[in-house]
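Visitor: Next come a sequence and a model predicted from it.
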Amino acid sequence: MDHQTHFFFAVSIPVETKVIMKKYLEQLNKRIPFSRWVHYEDLHITLAFLGSAPTEKIKMAEKNVKEIVRGSKPLKLQIQKLGIFGKEDSPRIFFADTVESNELQELRTKVFSACVDAGFKLETRPFRSHITIARKWKGNEPFQTKFLEIWNELQLEPLVFEATNIVLFQTHLNETPKYEAKSIILLE
């Protein structure tokens, strides 16, 4: 079956942070039943999901993003707790939550605008900075909010990292890891 490829812009997570997150994910996976855990190399913070589009339109969005983020500085971000999206008793997304950052919010607004200017119709829900770590609850019992406290229970340290680039990723659903960097835009 041929899957249509999708594109998105995201803040890249540094390799060192991904390696630490891999250890955290292994511990969480033993305790919390989700169907699909994200490969640690695929961890990121989505800024704008483009979906599938013609090459010219993707290139226009890339050009716009490069122009609009020129002069943007690297961001200090912190991961410190867990969260969910979807139904409280059967969440569809399990994520590592990042501390709110005005700088990240401003960067996301710029990237979002650049993509809209390239002709993309994007998701209009409010931006919530997060790193998806698992999808689709598969527990025999309903999800319990106590699972969100496991970060503290396992004494997982808050992770502070510097985000130094925005990446245009292409999705390859049948591969692991599934995201391929097509373009890297440095924050300097």
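Guide: Yep, it's here.
Visitor: alpha carbons only for contacts and neighbour counts from here, please
Guide: Will do.
Visitor: residues of stretch 111-130 that come out buried?
Guide: 111-116, 118, 120, 129-130 (16 or more other C-alpha atoms under 10 Å).
Visitor: Pasting the second one now:
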Amino acid sequence: MRSFVALWPSPEVVETLDRAVRHVRRRVPEAKWTRREEWHLTLLFLGEVDGALMPGLLEALDHVLDGYPPLDLSLDGWGVFPLSAPRASVVWAGVTGEHLIGLVDGLREAARSAGVRVESRPFVPHLTLARARPPLVTERILRTLGPPPRAGWRSDRIDLVESRRVGESRYRAVRSWETSGR
């Protein structure tokens, strides 16, 4: 199963972000803009997980996430991948929040302890807004986006999500953990 651990912005933040990028979608039609229903903050990308490892992975994630406190998060500017490149293949809205790095470190360790291979690249918290092939001129897309919106939310759950390539809904929550505090 192709999967990742994620949390979702509040409906109010989605609406604020959607208003901020609505005009850009028309002005930059060469980008493939993600649907607002798909905007999420990936905490841990797992990729293809062998079904035999799934019970151990769920147990390890339970250990980290059961009773995890809510996270206070906020949008934190625009960005692109690759970082600091003249051309961008991914455009995103940054996210900031206290305890994010600690949570991600805990999730990475949990997955590794269950035998799941985890990427070691630095965590850049973001909501993916668009992808582009060929890449866009970074300066142009960031200028077109204009000033980033300011909005925040409190997380209410964290999901293990299955990513499917077909069907009406691309993402399906396999397991959810309510953020409630320890």
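Guide: Thanks, I have it. These numbers come from a predicted model, not from an experiment.
Visitor: thinking again about what came up before, pull the most distant pair out of the buried residues of stretch 111-130 of structure 1.
Guide: Taking every pair in the buried residues of stretch 111-130 of structure 1 and measuring C-alpha to C-alpha, the maximum separation is 24.9 Å, between 118 and 130.
Visitor: who touches stretch 119-130 of structure 2?
Guide: Taking contacts as C-alpha atoms under 8 Å, 6 or more residues apart in numbering, the residues outside stretch 119-130 of structure 2 that touch it are 31-35, 39-43, 45-46, 90-96, 101, 104.
Visitor: now it: which residue numbers in structure 1?
Guide: The counterpart of stretch 119-130 of structure 2 in structure 1, counting by TM-score structural alignment, spans residues 123-134.
Visitor: longest helix in structure 2, by residue count?
Guide: In structure 2, taking DSSP state H as the definition, the longest helix is helix 11-27.
Visitor: Quick check: buried residues in it?
Guide: The neighbour-count criterion (16+ other C-alpha under 10 Å) identifies 13-14, 16-18, 20-21, 24-25 as the buried residues of helix 11-27 of structure 2.
Visitor: which element follows the top strand by length along structure 1 toward the C-terminus?
Guide: In structure 1, taking DSSP state E as the definition, the longest strand is strand 75-87. Elements were assigned by DSSP states H and E; along the chain past strand 75-87 of structure 1, the next helix or strand is strand 90-98.
Visitor: next helix or strand past that following strand?
Guide: Using DSSP H and E, the helix or strand that follows strand 90-98 of structure 1 towards the C-terminus is helix 102-117.
Visitor: residues in contact with that following helix?
Guide: The contact list for helix 102-117 of structure 1 (C-alpha under 8 Å, 6+ apart) reads 9, 47-48, 50, 61-62, 64-65, 68-69, 72, 75, 122, 127.
Visitor: Tell me how many other residues crowd residue 171 of structure 2.
Guide: Look at residue 171 of structure 2: counted by other C-alpha atoms under 10 Å, it has 18 neighbours.
Visitor: Let me fix that, I meant to ask about residue 77 of structure 2.
Guide: Using other C-alpha under 10 Å as the criterion, the residues surrounding residue 77 of structure 2 number 17.
Visitor: Tell me the counterpart of it in structure 1.
Guide: The pairwise alignment with structure 1 assigns residue 77 of structure 2 to residue 81, based on TM-score structural alignment.
Visitor: The closest residue to that match other than its chain neighbours and residue 187 of structure 1, how far apart?
Guide: Taking C-alpha to C-alpha, 6 or more residues apart in numbering, and ignoring the residues beside it in sequence, residue 81 of structure 1 has residue 97 as its nearest neighbour in space, at 5.3 Å. When distance is defined by C-alpha to C-alpha, to the nearest Å, residue 97 of structure 1 is 22 Å away from residue 187 of structure 1.
Visitor: ok, now which ones touch the residue sitting nearest the centre point of structure 2?
Guide: Nearest to the mean C-alpha position of structure 2, by C-alpha atoms, centre = their mean, lies residue 41 at 2.2 Å. Listed by C-alpha under 8 Å, 6+ apart, the contact partners of residue 41 of structure 2 are 6-9, 95, 125-127.
Visitor: The closest residue to residue 80 of structure 1 other than its chain neighbours: what's it in contact with?
Guide: Computed as C-alpha to C-alpha, 6+ apart, the closest residue to residue 80 of structure 1 that is not its neighbour in sequence is residue 158, at 4.4 Å. With contact set as C-alpha under 8 Å, 6+ apart, residue 158 of structure 1 has these partners: 78-81.
Visitor: Just the buried ones from the contacts of stretch 119-130 of structure 2?
Guide: Listed as buried from the contacts of stretch 119-130 of structure 2 are 31, 33, 39-43, 45-46, 90-96, 101, 104; burial here means 16+ other C-alpha under 10 Å.
Visitor: before we move on, back to that, which residue in structure 1 aligns with the residue nearest to the centre of structure 2?
Guide: Residue pairing (TM-score structural alignment): residue 41 of structure 2 is matched to residue 45 of structure 1.
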